[in-house]
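1. One predicted model, sequence on top.
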Amino acid sequence: MIQLNLVKVGMADLNIATDGAILKTTGLGSCVGLTLYDPIRKIAGMAHVMLPSSEIARETKMNLAKYADTAIPELLDRMIAAGAYVERMKAKMAGGAQMFAMSGQSDSLRIGPRNVESCTEMLSKFKIPIISQDTGGSFGRTVEFDSNSGMLSIRSVQFGTKEI
């Protein structure tokens, strides 16, 4: 997607887009690119979630976008402030890869799968359906989310580009 109105979402960041702007984030390995969309108002949101739970936060000023349990409510607040309705929202997500194979797989090393699980649980709490996802595997992704169509474009070196 080549688009003039590009809104970049960095690692442990979130943002919203309207008026046909494209949200883009790169470097999704174990991180999850979570998108929310109100198809009537055409308001899109994206969070680049790094970790599943803010319970492990050690920073003095909490970065709400970094954790699934705080990023999703913050993204919802911003989208609602822009005119979106939670009742109409649909979610898509990509990423959550298991980037390193390790024997004995302790839960603390399953960051990607735990990020996906945590995002899924939070969306369930808000009754937001996940209509499509491209998660897991052991490869990185770059995603672009179109605020006009709600299309999520996923690019990876191994598998090229696909749209969901």
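-> It's in.
2. alpha carbons only for contacts and neighbour counts from here, please
-> Will do.
3. Show the contacting residues for the nearest residue to residue 9 once chain neighbours are set aside.
-> Once flanking residues are discounted, residue 9 sits nearest to residue 25: 5.0 Å by Cα to Cα, 6 or more residues apart in numbering. Neighbouring residues of residue 25 by Cα atoms under 8 Å, 6 or more residues apart in numbering: 8-11, 33, 48, 142-144.
4. got it, and residue 67?
-> Counting by Cα under 8 Å, 6+ apart, residue 67 touches 12, 49-54.
5. Put this next to the previous one:
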Amino acid sequence: MEIIRIGMADLGVAKSPDRLRTTGLGSCVGVVLYDVVHKVGGMAHVMLPESSLGKGGQITVGKYADTAIPRLIQEMERAGASVRHMVAKMAGGAQMFAALGNCDTMRIGPRNVEACKKALQSAQIRIVAEDTGGNCGRTIEFDTSTGILQIRTVNQGVKEV
């Protein structure tokens, strides 16, 4: 078994029995897709809701919900997954800057969650588990052999979904 680390603004795919892990989910959202039949998993560490927020012509695909999720689906299909067997799990999207006010630009976490849900809905992928919001950071690890997403939340312990 290998643990594949997914960095910020990154995405990756693994097959059973390997695992996917990302750390530092504050306002970022960890999106996990899983083909339950072929036991292929994918994870994206989404930092921002829309690629239109990017500066210049070159964008990092894994950074934005509207580009990361479609690319993750493509990568998983290349690894033998089928979108019709995929389900999604999400964690993160915390409101890390609540003390700075409630203006829309400071609502990065909630906006990331909304954008990820929109992209998943467009792909017709059902969300089966979610641990989003709040104001604490998270680390997630996904086990492709069981389909279990382990979520470690600062000061709140570990849970599995």
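-> That came in fine, so what should we check first? Given the structure is predicted, the values throughout are model-derived calculations rather than measurements.
6. After superposition, what's the TM-score here?
-> Here the TM-score for the pair of chains, by TM-score structural alignment, normalised by the length of the second structure, is 0.97; 161 aligned residues with a Cα RMSD of 1.0 Å.
7. Can you convert the contacts of residue 25 of the first structure into JSON lines and add a column each for secondary structure?
-> Formatted as JSON lines, the contacts of residue 25 of the first structure follow (DSSP: H, G, I helix; E, B strand; the rest coil):
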{"residue": "8", "secondary structure": "strand"}
{"residue": "9", "secondary structure": "coil"}
{"residue": "10", "secondary structure": "coil"}
{"residue": "11", "secondary structure": "coil"}
{"residue": "33", "secondary structure": "strand"}
{"residue": "48", "secondary structure": "strand"}
{"residue": "142", "secondary structure": "strand"}
{"residue": "143", "secondary structure": "strand"}
{"residue": "144", "secondary structure": "strand"}
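8. For those, work out which two are farthest apart.
-> 11 and 144 (14.1 Å; Cα to Cα).
9. Just want to know which of these two has more residues nearby.
-> Between residue 11 of the first structure and residue 144, counted using other Cα atoms under 10 Å, residue 144 has the larger neighbour count: 25 against 19.
10. so that one touches residue 28, yeah?
-> No - the criterion here is Cα atoms under 8 Å, and residue 144 of the first structure misses it with residue 28 at 11.7 Å.
11. what about the alignment partner in the first structure of residue 81 of the second structure, distance to residue 33 of the first structure?
-> By TM-score structural alignment, residue 81 of the second structure lines up with residue 84 in the first structure. Noted for residue 84 of the first structure: a distance of 20 Å to residue 33 of the first structure, by Cα to Cα, to the nearest Å.
12. try residue 55 of the first structure
-> 20 Å.
13. Let me know the secondary structure of the residue nearest to residue 9 of the first structure.
-> strand.
14. what does it align to in the second structure?
-> Using TM-score structural alignment, residue 25 of the first structure lines up with residue 22 in the second structure.
15. before we move on, what about residue 9 of the first structure?
-> Using TM-score structural alignment, the partner of residue 9 of the first structure in the second structure is residue 6.
16. In contact with the most centrally placed residue in the first structure: list those residues for me.
-> With distances taken as Cα atoms, centre = their mean, residue 34 lies nearest the centre of the first structure, 1.6 Å away. With contact taken as Cα under 8 Å, 6+ apart, residue 34 of the first structure is in contact with 46-49, 91-94, 119.
17. counterpart of residue 139 of the first structure in the second structure?
-> In the second structure, residue 139 of the first structure lands on residue 136 (TM-score structural alignment).
18. show me what contacts that match?
-> 26, 94-96, 153-155.
19. ok, back up a step: my guess is the match of residue 81 of the second structure contacts residue 45. True?
-> No - taking contacts as Cα under 8 Å, residue 84 of the first structure lies outside contact range of residue 45: 10.1 Å.
20. Who has more neighbours out of those two?
-> A side-by-side neighbour count of residue 84 of the first structure and residue 45, using other Cα under 10 Å, places residue 45 first with 27 against 21.
21. Starting from residue 98 of the first structure, give me the distance back to the more buried one.
-> When residue 45 of the first structure is compared with residue 98 of the first structure (using Cα to Cα), they lie 25 Å apart.
22. and what of residue 43 of the first structure?
-> For residue 43 of the first structure, the distance to residue 98 of the first structure - Cα to Cα - is 31 Å.
23. Check for me that residue 131 of the second structure belongs to a strand.
-> Yes - counting by three-state DSSP, residue 131 of the second structure falls inside a strand.
24. Around it, how many other residues sit close by?
-> Neighbour count for residue 131 of the second structure, taken as other Cα under 10 Å: 19.
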